[in-house]
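>>> the following comprises the amino acid sequence and a computationally predicted model.
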Amino acid sequence: MLEAMPVRLVVLEAWNISRFLSVTNKRREIAGASELITYLDRRWVGEALARLHPGFTLEWRIETHPIELLETGAGSAKVLVQDAESARALVTDVTLAALRLAPGLEVTGVVGEPFDWGTPSALHGALREAQRALEPVRTSLPGPDARFLRLPMVDECASTGLPAASLSRLHPGEREPRSAESLAKWRAYGREDEGDGLGRLAALAGTEPWALKSVVQHLAEKADWVGVVYADGNGLGDVFGRLDACVTDPGNRCYADTLRSFSAAVQDAARAAFAEAVESLREQGAGLGQGAEGPVPVLPLILGGDDLVAICEGAWALPFTAAYLSAFERHTAGSPQIADALTRREKGPGLSACAGVAIVKAHFPFAVAHTLAYDLMTKEAKKVKDRVPGVPCSALSFHVLYDSSDADLARIRLRQTVAGPETVCLTAQPYVVSDLGSEPAWVEGRRWSDLLHRVGAVAARGEEGERLLPVSQLHDLREALFLGREVADGRLGNLRARYSRQGLEDLLGGRDSLFWRSSEEEPWTTGLLDAMDAERFLSAGVFDVHGVSR
């Protein structure tokens, strides 16, 4: 046993994942970037450990072996090492691999101070100190763009705008200037069906490489609108920050095993939730080409830990996201490794997640859409943690970007707020996906089912296919929203006599007004604008012929 010997913790992490994904707008290179990001936890660390310590396996434990792979996933890795020289060699090996094979991806590693393996809770303290040490190390190094200098004068990459490294024939009959970063992503994706990245992403999507290739081509060349989805688990930072309260024994071995099993269970739950969400779209008829038998137009880019970044055809982005969030809750609640650990903190039984969905034109810059989706998740959907405290609560927030000149969330929501004697918010977001049972007043009108019900009322059609609520009347109501609550409700009153039995009462949800508020301190809110924006992006598969949600 190694009870009285010092141990060091090595933490490796890819920092600029968002920039690495979004520096190009080409779907193939974005998919290739997704593959290269996973190399840190899937290849480079394991290969480095095998070179430094021949015979290494995942079953090695630090009590009996010189190293132990503690955790990998989501572009990061944590390794226990006995001696400082091996720890530094590991960081050198992995970061050099990143420089050679994934130019532009910033990978940073730190070697923690030695701690006594026999001291209870020492590993928890080492993890906390290593995470603190990563930030100053990263900021002290020049960024990856410093490697791509423009003197002497060089041609510009046709894809990324970075300095070109060579003229490359990536398409038949064409030679284009390409940067080293672009070429690395292209190789990771594969020219046809042979790329590792295409195979891995196809496995995540539950299909074959050739089928996922058709999805990439469809999203790049045929789709009119696409949804960029960014989802993240709620409260994971707090769980890992206080994981010492989730273990059954204060010893470091129990802590290490709990960390490993909990992290693996979260990743398994996210993958299972993704597969379930894709299958739900297939059942609704989202398959390309051959109907339900064709590939579903969803491209997973990041699916590691509790993080999900995906591109989806616009018509299916919202149903996919809602299905993923619901499935993530179920799978985490059904995992003994997760439920048992959370129960010791009097939390759970499972985890929740929040998501942002930016629905944009297919050729809109991916970097901007990715940022908008992230802001929708962090600045809006995550509000539910404060609004619905104490229980797991999943929610999503979305925006359909018709005005491509301004994708700033703060300005978008400012335009959807009517100031005056009383503040009126023209969006009811975020929408709660969880079935909470006993709900606080704030949730009223903000359930996912409420949005579906309102969209069903807006989209309702008669037996001959005519709209029950004419488009002209709906747009008059929409314009009135921006003139204030009294004006909008006045126009509503003019319509009630004629359209109350044609879906208008369903749109109101039993109220006498388009607006509601949960308390006198809250602004007035309406869900009409959300419903009208979401109508064309909640696929026909969600509703029956009369516009009623299934």
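Perfect, thanks for sending it. Predicted, not measured: the structure shown is a model, and the values here were computed from it.
>>> alpha carbons only for contacts and neighbour counts from here, please
Fine.
>>> what's the longest helix in this protein?
Longest among the helix segments of the chain by residue count, using DSSP state H, is helix 252-283.
>>> what sits against V384?
The contact partners of V384, by CA atoms under 8 Å, 6 or more residues apart in numbering, come to 393-395, 430, 432.
>>> please redo it, this time with the cut-off set to 10 Å
If you count contacts by CA atoms under 10 Å, 6 or more residues apart in numbering, V384 has them with 234, 354, 392-396, 430-432, 442-443.
>>> quick one: buried ones out of these?
234, 354, 392-396, 430-432, 443 (16 or more other CA atoms under 10 Å).
>>> now the residues you listed as TSV including secondary structure?
Formatted as TSV, the buried ones among the contacts of V384 follow (DSSP: H, G, I helix; E, B strand; the rest coil):
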residue	secondary structure
N234	coil
C354	strand
P392	coil
C393	coil
S394	coil
A395	strand
L396	strand
P430	coil
Y431	strand
V432	strand
V443	helix
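>>> closest to R461 out of the residues you listed?
Y431 (25.1 Å; CA to CA).
>>> hmm, the closest one is touching M377, no?
No - Y431 is beyond contact range of M377, at 11.3 Å (criterion: CA atoms under 10 Å).
>>> picking that back up, and which of the buried ones among the contacts of V384 is nearest R415?
Distances from R415 to those, taken by CA to CA, are shortest for P430, at 16.9 Å.
>>> what residues are up against that closest one?
Applying CA under 10 Å, 6+ apart to P430 gives the contacts 354-356, 376-377, 380-384, 394-398, 443, 446-448.
>>> repeat that with 6 Å
Residues in contact with P430, defined by CA atoms under 6 Å, 6 or more residues apart in numbering, are 381, 396-397.
>>> can you tell me the closest non-neighbouring residue to it?
S397 (4.7 Å; CA to CA, 6 or more residues apart in numbering).
>>> just the element for that neighbour, please.
strand 395-400 (DSSP states H and E).
>>> what about versus this one:
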Amino acid sequence: MRNFTVTVLDTTGIQPYIFGSNRLRENIGASYLVSQATDNWARNALNTLKENINKEVYAFNAQHNQPEVKPYIEDGELAAELVYAGGGNTVLLFSQKQYAIQFTQILSKRILEEAPGINLVAVHQEFDWDNQSLYDVVQDLMKNDLDAKKRSRIPSAPLLGLSVTANCRSTQLVAVRMSKKFEDEDDEPYLISREIQQKRQAVNSANHKLTNKFLSSETSDTYEFPRRIDYLGRSEGDFSYVAVVHADGNGMGKRFQKFGEGKSNRDYITAMRQLSHSVNQAGINALQKVVDILIRSIKLEANGTRTVKGKFTIKEYNEKYNLPFRPLVYGGDDVTFVCDGRLGLELAAIYLEELEKQPIADGRILNACAGICVVKTHYPFARAYQLSEDLCKGAKKFVKNEDQGDFSALDWHLAASGLSGSIGEIRDREYQVPAGNLAMRPIGLRKQQDSDWRTWEGFTKVVKHLNEDEEWKGRRNKVIALREVLRQGMNATQKFLKNYRIKDEQLPLFPESSGQSLSLAQQGWLNGICGYFDAIEAMEFYISLKEESDANLSTENQATE
């Protein structure tokens, strides 16, 4: 009988830890520390355990090791084996429970010292390799023990100042020193806590990792990822918005469960490694395509500046140009990035499209949903992230309610001014009118059936038409007038089209083949949903980066039979 101990690691309170500051550097450092805590640091802790107990361990690494290659813990030569690290969880096997506890102590100590503020949760369960299913044990630990421990955990109360102390500007904890100024930092040194100190120290490592992963040696000579919100492409005195984009794979928890179900213990380990690595690589590859498309869209102008499609100038600092885009959380199906507000919608859609193309170990398409929140540049970052996460959840709910199987979708909110209330409250207050719902979002990435018109293709076609067709281009008052009559419903919209002598007395057609788009174009509404209000709102927040988009724009309304 071979008895082992299963250990599952997770972290809590990650959202406020990463996004609780309005300083991009601190967000960057925090994200890097979180990624290290349950991945590389877990492997390092295993190697430290190896030295302490003088026994062999296997710190499996998908980047260097094949998932099925030995050594195996069941062969009796290992004290510990890393099963997989991915999706925020790390699963390990130990030959004795005392080794699992020692490992957790080693990792916890490092997190306390080098990443204060990250809360590590660990659960252990002994099991019989020969008579129990590792799949069942891991599922039980994740569903019951891990969740229960997260809920029952009493948040630690940090020891505040015992005498006269000063507070950290970012966390309000006791300050331990003044910040060291970065070269490209305008702020004067400010009081920081130990948590912020560690985050700032991690920035250079985070930048190095990001650059090595997504920029070639050639492109890294010209471009770099920004470390300041103001370097994301902000046009001073003209346009000052940033997009926070959060994307998450659809039903990934159940997908991992299904892929591991019914397998022998060793086959389960191999399967989890394969699926975890393929999902992680899919997210990386999709982001790589986003970076590549963005770089190809940048043009060198006659005056020596560089612009995105000629629309706005990107920032230059220290002989390098700052890309108007920065991934914060990446690796796996859960991705968060920030970018110039005019690129949020397009880059989110490109990411979802590229994610669907990636090979996954279980042979299924990786569909995902994205939430895009566009806010003023210095709007509270934690609030913007929370809204993007809520929008992503709204898109997932839309997918379930449509009852058309699994597909990718996106939802967004463009906050031209402040924000008050939840997304649901904002939609009820600002988009519900007697005629119905002014917002067509959430929308699917593509059509699932012929009658689908609430799609990314349809939305972008209408935005391009309003921005580029001679009947609407540059006629701001006319567009604003259309926006106001859409609020009044179908009859008012029809009168507007007639009075303004709009061609064929109809708005641009949506690309669907059931025939209902003609009615939508003539009335502006279909089944209580307005098809054009969202497009009008997005006219200044959408730039197409695809090379063929301008050439293929059709400005003629043709009814689809």
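That came through fine. Here the structure is a predicted model, which means the values were calculated and not measured.
>>> and I118 of structure 2, how many neighbours does it have?
A count of nearby residues for I118 of structure 2, using other CA atoms under 10 Å, gives 22.
>>> could I get the buried ones among the contacts of V384 of structure 1 as TSV with distance to G46 of structure 1?
As requested, these are exported to TSV (distance: CA to CA, whole Å):
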residue	distance to G46 of structure 1
N234	29
C354	32
P392	35
C393	36
S394	35
A395	36
L396	36
P430	41
Y431	41
V432	40
V443	46
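>>> ok, so of these, who is nearest A264 of structure 1?
When those are compared against A264 of structure 1 (criterion: CA to CA), the nearest one is N234, at 16.7 Å.
>>> which non-adjacent residue is nearest that closest one?
Closest to N234 of structure 1 by CA to CA, 6+ apart is A353, at 5.0 Å.
>>> give the equivalent position in structure 2 for the one you found.
With TM-score structural alignment defining the correspondence, A353 of structure 1 maps onto A368 in structure 2.
>>> mind listing what its match touches?
Counting by CA under 6 Å, 6+ apart, A368 of structure 2 has contacts 248-250, 408.
>>> how does it look with 7 Å?
247-250, 352, 408-409 (CA atoms under 7 Å, 6 or more residues apart in numbering).
>>> check Y190 of structure 2 too.
178-179.
>>> for the alignment partner in structure 1 of it, what is the enclosing helix or strand?
Residue pairing (TM-score structural alignment): Y190 of structure 2 is matched to E176 of structure 1. Here E176 of structure 1, judged by DSSP H and E, is contained in strand 174-178.
>>> can you check L82 of structure 2 too?
strand 80-86.
>>> what's the burial count for A122 of structure 1?
For A122 of structure 1, the neighbour count with other CA under 10 Å is 19.
>>> distance of it from R100 of structure 1?
Between A122 of structure 1 and R100 of structure 1 the distance is 35 Å, computed by CA to CA, to the nearest Å.
>>> D506 of structure 1 against A457, yeah?
Yes - counting by CA atoms under 7 Å, A457 is a contact partner of D506 of structure 1 at 5.8 Å.
>>> okay, the two: which has more neighbours?
The residue with more neighbours, out of D506 of structure 1 and A457, is A457; 27 against 17, by other CA under 10 Å.
>>> in the stretch 1-150 of structure 1, which spans are strands?
6-14, 67-72, 76-81, 107-111, 115-116 (DSSP state E, counting those that start in this stretch).
>>> how much does the shortest one stray from structure 2?
On superposition with structure 2, the mean distance recorded for strand 115-116 of structure 1 (mean CA distance after the TM-score superposition for structure 1) is 1.4 Å.
>>> quick one: the longest helix of structure 1 aligns where in structure 2?
Counting by TM-score structural alignment, helix 252-283 of structure 1 corresponds to 265-296 in structure 2.
>>> in that stretch, which residues are buried?
So stretch 265-296 of structure 2, judged by 16+ other CA under 10 Å, has buried residues 265, 268-291, 293-295.
>>> what's the answer for stretch 100-109 of structure 2, then?
100-104, 106-108.
>>> including distance to L347 of structure 2, could those residues go into a markdown table?
A markdown table is the format used below for these (distance: CA to CA, whole Å):
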| residue | distance to L347 of structure 2 |
| --- | --- |
| A100 | 42 |
| I101 | 44 |
| Q102 | 44 |
| F103 | 41 |
| T104 | 39 |
| I106 | 40 |
| L107 | 37 |
| S108 | 37 |
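>>> all helices for the stretch 251-400 of structure 2, in order.
252-260, 265-296, 344-356, 381-402 (DSSP state H, counting those that start in this stretch).
>>> which of these sits closest to N27 of structure 2?
Nearest of the helices of the stretch 251-400 of structure 2 (CA to CA): helix 381-402, 9.3 Å.
>>> mean per-residue distance, the closest one to structure 1?
Mean deviation for helix 381-402 of structure 2: 1.3 Å (mean CA distance after the TM-score superposition for structure 1).
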